[in-house]
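**Q** Starting from these lines, generate the structure:
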Amino acid sequence: MTPVAAPSPRRAAPASLRAAPAPSTLRLGLFGCPLDTGNAGVSALGLSTIRGILSASNAEITMFDFGAGERRADLSIADRSVPVRLVGLYNSRRYYRTSNLTQALLAARASLGRLHPACRTILDLDAILDISGGDSFADLYGQRRFTDVTLPKRLALALGVRLILLPQTYGPYNLPSNRAAAARIVRGAAQCWARDEHSFSILRGLLADAFDPAKHHTGVDVAFGLPAARPADELAAPVERFASQWPLVVGLNVSGLLYNKPGEDAARYGFRSSYRGLIDELLRRLLALPDVGVLLVPHVAPTRPMIDDDGAACDAVLRGLPASARERVHALPRGLDASQLKWAIGRCAWFCGTRMHSTIGAISQGVPTTAIAYSDKTLGVFATAGVARCVVDPRTLEGPAVLDRVLDGFTSRDAAARDLADALPALFARLDEQFRTIVTGIGA
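**A** Have a look, this model is predicted:
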């Protein structure tokens, strides 16, 4: 298989991937990064993982998703067509289906793996690579999400298939039982990677005396390697037209997770003031600046109505603007994939986002960015790119201070761009080496 080309960001590019293909074809399964969720951050993890693995090896990829049965797909990654097998396998209340993870785990524990179709699929693989949607190996999002995310890991371990935890966030674990379950998983995994130093310290705590520097690593978020791709003309032309009309285009990602349900920001995530109020005032202040156009970037846009829909949040933001201001704001449409969203983000002179992978789409291209964080994950990932100071945390700051810090990020964007230019070459080199190490470990 032809290796997938490395991304070509606007301001900085990763080092070339020079690893020779492995002499034999690896059969690898991916969990935690399906392409059918409507979450561009999760899709970015999936596409970037495939790109990275194929850059370092020959591999046949099986991606486990929420679809029906087994299917074949040709994915476009860095202008290349990559064949991937898609297999529906997920948690649900339909326990009678063979695509149900709980049913598969029970079969594995009863030594019936060779009789169960989903278990047979996994047993035929050389390894399971699991990335947990980047940040969901935690109980931050509730017990149901924690169960959904841990089931594939438990299944791989029950079947005796090599489990590799790709660079991700570990924790927080608010319940002792969840922390104990996470500890059992990481101790059973063949490799564990954290995507920042803070998360690596949590991983080491889970491992305790089982820590092994040959197996347990700190790395970088794989989505830094996502290629940007210009969409078709009918989607790209309105963005390019808008960008040409304004001397300074700033991008804004509004998180539906926080904007669409007032009070959730404080109750679940510990914000000290209203996220909705912050976004509305930030937009008002940006539009008060001459020559500024604002590009609204929804990074979670599911096809069915969901409370955390960024697209719905953008619609609400637009409805709240006076008619005279709306001509200075352009909202990206639904239907853009992760690489196309990254292309649009690359048109911006400054970006502000709450969804962390929207901000990675910016900083990986050298676009100066301010992140509004709702968990510890953002600070750690920004630190890997040398711009930790560009993270604003509403859990520790009051509303006016949050807004001031965000606007400071806008005015100091040139300094942030210089910091990114200095840091990105080394980061991309780490990304390259990370995949080589992962692949070498699978073959060991």
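**Q** alpha carbons only for contacts and neighbour counts from here, please
**A** Noted.
**Q** May I see the buried residues of stretch 365-382?
**A** Neighbour counts over stretch 365-382 (16 or more other C-alpha atoms under 10 Å) mark 365-375, 377-382 as buried.
**Q** Tell me which of the residues you listed fall in helices.
**A** 377-382 (DSSP state H).
**Q** Can I get the residues you listed in CSV including distance to A338?
**A** Converted to CSV, these look like this (distance: C-alpha to C-alpha, whole Å):
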residue, distance to A338
K377, 20
T378, 19
L379, 22
G380, 22
V381, 19
F382, 19
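**Q** Give me the residues contacting the helix or strand containing V317.
**A** Secondary structure assigned from DSSP states H and E places V317 in helix 310-319. By C-alpha atoms under 8 Å, 6 or more residues apart in numbering, the residues outside helix 310-319 that reach it are 253-257, 259-260, 280, 296-301, 326, 329, 331, 333-334.
**Q** quick one more, to check against the first:
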Amino acid sequence: MQQHINSRPFLFVGNGSRKNLGCEAIECGTKQILRAAFGPCKFVSVDFGGDFRPDEPDIDIIHKSLNVRRFTLSWWSRHLLRAIGCGVWFPAIGKYMSEARAVLALGGDNYSMDYGSLGVHLDLLDYVTERGKPFIIWGGSVGKFDKKGGVYREIVAQKLRKATLILARESVTTEYLSQIGVECNVVRVADPAFVMEPSKPQNLPFDILTEAIGFNFSPLMARFVTGGDLQAAQSLVTEVVRDIIKTTDRPLVFVPHVFRPGNNDYIFLRGSYDILQKEGYPVQLLPDTLTAAEVKWIVGHFTAFAGARMHSTIAAISSGTPTLSFTYSIKSIGINRDVFGSERYVIHPRKISKSFVAQQMASLIREKKDVRSLLADRLPHIRKLAFSAGDHLAKSLAGSS
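**A** Okay, here's the model as predicted:
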């Protein structure tokens, strides 16, 4: 009987492709957690976005792509069926759902409204729960829903109460869900990327210097810093990095983490890299061909790190590297509070200026021994929380069988 159960896959839904290394880190950590709790596992991942995914080295997972963006065939189908009263329909997911042990909504912040409408993700929750399959919001940040008013907030809360489990990756989410009356199915865990193992790259075009500073910034952050003006944001990044190098007298490595069209860290950071290299500053730019595990290995060797992509900062923090987080949402705030006990190393968009960031980085480097000691003390607990997600899922599935 156990052998039959183990042959049934876990169905992942909602994660992005490996053009986003954060999505890759979530998947890698999730597989590790589930294997620790359930033993050998099979997985099917229906990735949202329709982006290209390279060959998968893990023979135990099958990847399928579903493009749910506005005005795609999937988008029109959902809205047409709803308009004629037929409910929502996800054939690409339904194809695998009957055999799945459970449906895990990956992606981290799909239920946070950071990127606009929750429509497709709430439809997915309804689709799965109405068919009696366990639905788990896995290692996510949830909320806030206040921007659309109290009525909408209560509608979302009612839907979230139908989820089998909400495994929240940080305490700000659990506090918010409690405030809106979603508590019975909520458990605090940690982001699965905390347990992804690093992997040493084979062919880096330059040596990683342990005295170097790692730096990530994103086109997405420009929306919050310069009102979406990418040219102004790139000029600001160039000034910030120039001042960091002058203030700390250390080399700096640009670390791109997302490579999607229209939201590509590599292209964005390349502009600042080219300018600073021509000016003679000691800068390097990581290639856009590395895996999430390889980037984690690299940032683990830096003296300090500053990043806008949350999973670039998780890669650094989980490696014990002192880290500053540029943040625009609850997810980074919550994770910093849970790891460091405060928001001391969080930099909000309105404070991003060349002098302030350089001063914060210099201060972080001066305190690096204490910060590394704090991380060494806290990370075992954070890893334990991440692995506890598998135990909570196993207990829930055992109770429903």
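**Q** How alike are these chains, TM-score-wise?
**A** Aligned and superposed, the two chains score 0.85 in TM-score terms (TM-score structural alignment, normalised by the length of structure 2); 390 aligned residues with a C-alpha RMSD of 3.4 Å.
**Q** What segments of the stretch 301-401 of structure 2 are helices?
**A** Using DSSP state H, counting those that start in this stretch, the helices found in the stretch 301-401 of structure 2 span residues 310-317, 330-340, 354-366, 368-400.
**Q** Show me what the last one packs onto, helices and strands only.
**A** Read that as helix 368-400 of structure 2. helix 21-38, helix 330-340 (3 or more C-alpha pairs under 8 Å, 6 or more residues apart in numbering; DSSP states H and E).
**Q** what's the closest of those to G87 of structure 2?
**A** helix 21-38 (28.9 Å; C-alpha to C-alpha).
**Q** which part of structure 2 lines up with the helix holding V317 of structure 1?
**A** Taking TM-score structural alignment as the measure, structure 2 aligns residues 265-274 with helix 310-319 of structure 1.
**Q** quick one: that stretch to structure 1 mean distance?
**A** Following superposition, stretch 265-274 of structure 2 is found to deviate from structure 1 by 1.3 Å on average (mean C-alpha distance after the TM-score superposition for structure 1).
**Q** Buried residues of the helix holding V317 of structure 1, list them for me.
**A** Using 16+ other C-alpha under 10 Å as the test for burial, helix 310-319 of structure 1 gives 310-314, 317-318.
**Q** cool, and stretch 194-203 of structure 2?
**A** 194-198.
**Q** start to end distance for that stretch?
**A** 25 Å (C-alpha to C-alpha, to the nearest Å).
**Q** Could I get the full set of strands for structure 1?
**A** Under the criterion DSSP state E, structure 1 carries strands at the ranges 26-31, 59-65, 70-77, 80-88, 127-130, 163-168, 191-194, 216-218, 248-252, 292-296, 329-331, 350-353, 369-372, 391-392.
**Q** Pull the number of nearby residues for the nearest residue to A92 of structure 2 once chain neighbours are set aside.
**A** Spatial nearest neighbour of A92 of structure 2, excluding adjacent residues (C-alpha to C-alpha, 6 or more residues apart in numbering): L66 at 7.2 Å. By the criterion of other C-alpha atoms under 10 Å, L66 of structure 2 has 21 neighbours.
**Q** Just tell me what L66 of structure 2 corresponds to in structure 1.
**A** Using TM-score structural alignment, L66 of structure 2 sits opposite L89 in structure 1.
**Q** repeat for S312 of structure 2
**A** Aligned counterpart of S312 of structure 2 in structure 1: S358 (TM-score structural alignment).
**Q** ok, that match - contacts?
**A** Taking C-alpha under 8 Å, 6+ apart as the test, what S358 of structure 1 contacts is 41, 253, 299, 342.
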